[in-house]
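> Pasted the sequence and its predicted model underneath.
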Amino acid sequence: MTSITPARPSLTSNDAAVLQALFDAESSPSSGITVDASLPSWPAKVNISQADLTTLKQREAEIVRKLQTNETPSRENIKSALDEFDSLLNQYPTYPSAYTNRAQALRLLVDIQYNETPSQNNPHVSEATADDALFSPEAASLSSRILADLGQAITLATPASPADPMSSVQARLLADAHTHRGYLLLKAARVKKDQAGQESGEAVGPERLRGLSANQLEEMASHDFFLGGRYGNKVAQQLAVQTNPYAKMCGAIVKEAMRKEFEG
């Protein structure tokens, strides 16, 4: 006699789509944007004429070239570049690209300071890196400026509506800026976790992040990685999945179910 066993419940098409979006980095982050090559480089709110944009790009390229040497640029070169970015942005405060490049120059300045005095920048971590130094008390002002510049670039370049088409220049900047900020937030979360058991009394990173828990910082990083991936950064797409709290929760549930299945 043939026995009939109850069928296991199957996923609905909606459930399957949700799980696919959670676990497959290629399934959703880069979809949903339209890149139109005929559009101006920046949205209307940037409000810079095409003639001025051409001049700005040349000025910006000249500043960046000073930092792109075969060896690590000197402190003097970095500070000179920062002064030039400051001057450029004082004249054109809505030019998004200069903010991301100034953030990169500030990162270089932190690296220089770390290489000069590594033991002072991170007394609690035996194998510290320059990224750890970014969230030391000594670098709090610089890390605040980096996050502020990335935030301003994102604000200026983000379209009014997620459905609005954008230029390839605009999409590339948003991909890079969100990914850069996501990485810094993720690093801040890891540093905060590392220091959780210490009684140094030193706060981690810039003031705007100090009241946030490591989990909150990681969730913010995940959101930035999602947007970075949505705008086309492949690394951000992978990191968005790895840091997604819902994906991690579902992954834990699946692992537990598989463990019980093997044990049973």
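Okay, I see it. Numbers count the residues shown, from 1 in each chain.
> From here on, just use CA atoms for contacts and neighbour counts.
Noted.
> can you count the residues close to the closest residue to residue 168 other than its chain neighbours?
Of all residues beyond its chain neighbours, the one nearest residue 168 is residue 35 (5.9 Å), with distances taken as C-alpha to C-alpha, 6 or more residues apart in numbering. Close neighbours of residue 35, defined as other C-alpha atoms under 10 Å, add up to 15.
> now do residue 68
There are 10 residues near residue 68, going by other C-alpha under 10 Å.
> right, and residue 73 touches residue 64 too?
No - counting by C-alpha atoms under 8 Å, residue 73 stays clear of residue 64, with 11.0 Å between them.
> which of those two has more neighbours?
Legend: neighbour count by other C-alpha under 10 Å for residue 73 and residue 64, higher for residue 64 (19 against 16).
> List the contacts of the more buried one.
Residues in contact with residue 64, defined by C-alpha atoms under 8 Å, 6 or more residues apart in numbering, are 81, 101.
> Could you say which helix or strand holds it?
If you go by DSSP states H and E, residue 64 is part of helix 50-67.
> Also residue 106?
helix 96-116.
> helices and strands around that helix, which ones?
helix 50-67, helix 75-91, helix 130-133, helix 140-157, helix 168-194 (3 or more C-alpha pairs under 8 Å, 6 or more residues apart in numbering; DSSP states H and E).
> Use this one as the comparison:
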Amino acid sequence: MTSHDKEILNQIFNPGLPYGDEVDSDSGDNIPQADDSEAVEQAKAFEIQGVREAESGNVDAALGFFQKAVDSAPQWPSAYNNRAQALRLKGDVPGARADLDRAIELSHGRGTAACQAYTQRGLIKKKEGDDGGAKEDLEKAASLGGAFAKQMLVALNPYAALCNQMLTGVLDKLRAGDGQV
């Protein structure tokens, strides 16, 4: 799967995330499988087909291709990340969390796959009201180079949120021409 395919998929599944969120490129995209290289290549091909289906808005078909990717290379973390995103869109949050946990386990908490899984899991935890768990996952993603995770950590900081709110108020007054700040 090309980086462009990954960015497109990320935008489809996560429209609130910034396009092209960067991750450390030298931290090992995924853990290589020396004995399953043909299976991993097949899984990547299924992932590309899944991305194409997702780009077309066909989440069910995308989910089918991501399932085939998991079946082809069950030790390939990227396949679990992609399937988790499709499952989340279908409303299967427990299934998505299980896949994200598996992606983290398979990637040994390193590289792009782990960064994406920690970010996605952190967002799920945040939505479920588990701010502590969200912060922990986002910190791990940020340590792997996830720019969006870093932004989310700032947003979770109540002091940063208060400062942002105050600054927004000051800027709004200035834009409105109110000289009193």
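Received it, and whenever you're ready, just let me know what you need. All figures in this text were calculated on a predicted structure; none of them were measured in a lab.
> what's the TM between chain one and chain two?
After superposition, the two chains reach a TM-score (TM-score structural alignment, normalised by the length of the second structure) of 0.64; 137 aligned residues with a C-alpha RMSD of 2.7 Å.
> was I right about the residue nearest to residue 168 of the first structure contacting residue 172?
No - counting by C-alpha under 8 Å, residue 35 of the first structure sits too far from residue 172 to count as a contact (10.2 Å).
> okay, which residue is most central for the second structure?
With distances taken as C-alpha atoms, centre = their mean, the residue of the second structure nearest its centroid is residue 116 (3.8 Å).
> Please report how far that residue lies from residue 46 of the second structure.
19 Å (C-alpha to C-alpha, to the nearest Å).
> what's the answer for residue 55 of the second structure, then?
14 Å.
> Check residue 168 of the second structure too.
45 Å.
> ok, now residue 63 of the second structure?
10 Å.
> so what corresponds to residue 73 of the second structure in the first structure?
Superposed on the first structure with TM-score structural alignment, residue 73 of the second structure falls opposite residue 92.
> since we're on that match, how many residues are nearby?
17.
> Provide the secondary structure category for the closest residue to it other than its chain neighbours.
Spatially, and ignoring its direct neighbours in sequence, residue 92 of the first structure is nearest to residue 48 (8.0 Å; C-alpha to C-alpha, 6+ apart). Following DSSP: H, G, I helix; E, B strand; the rest coil, residue 48 of the first structure is assigned to coil.
> Could you report the distance from residue 48 of the first structure to residue 54 of the first structure?
10 Å.
> Looking at these two, which has the bigger crowd around it?
For residue 48 of the first structure versus residue 54, the count of surrounding residues by other C-alpha under 10 Å is larger for residue 48: 17 against 11.
> Now for that one: which residues touch it?
So residue 48 of the first structure contacts 92, 94, 95 (C-alpha under 8 Å, 6+ apart).
> Tell me how far the last one lies from residue 226 of the first structure.
In this case it means residue 95 of the first structure. Counting by C-alpha to C-alpha, the separation of residue 95 of the first structure from residue 226 of the first structure is 24 Å.
> go on, the second one?
When distances are taken as C-alpha to C-alpha, residue 94 of the first structure and residue 226 of the first structure turn out to be 25 Å apart.
> So which of the two has more stuff around it?
More crowded of residue 94 of the first structure and residue 226, by other C-alpha under 10 Å: residue 226, with 29 against 20.
> what secondary structure does the residue mapped onto the more buried one from the second structure sit in?
The alignment partner of residue 226 of the first structure in the second structure, by TM-score structural alignment, is residue 139. At residue 139 of the second structure, secondary structure determined by three-state DSSP is helix.
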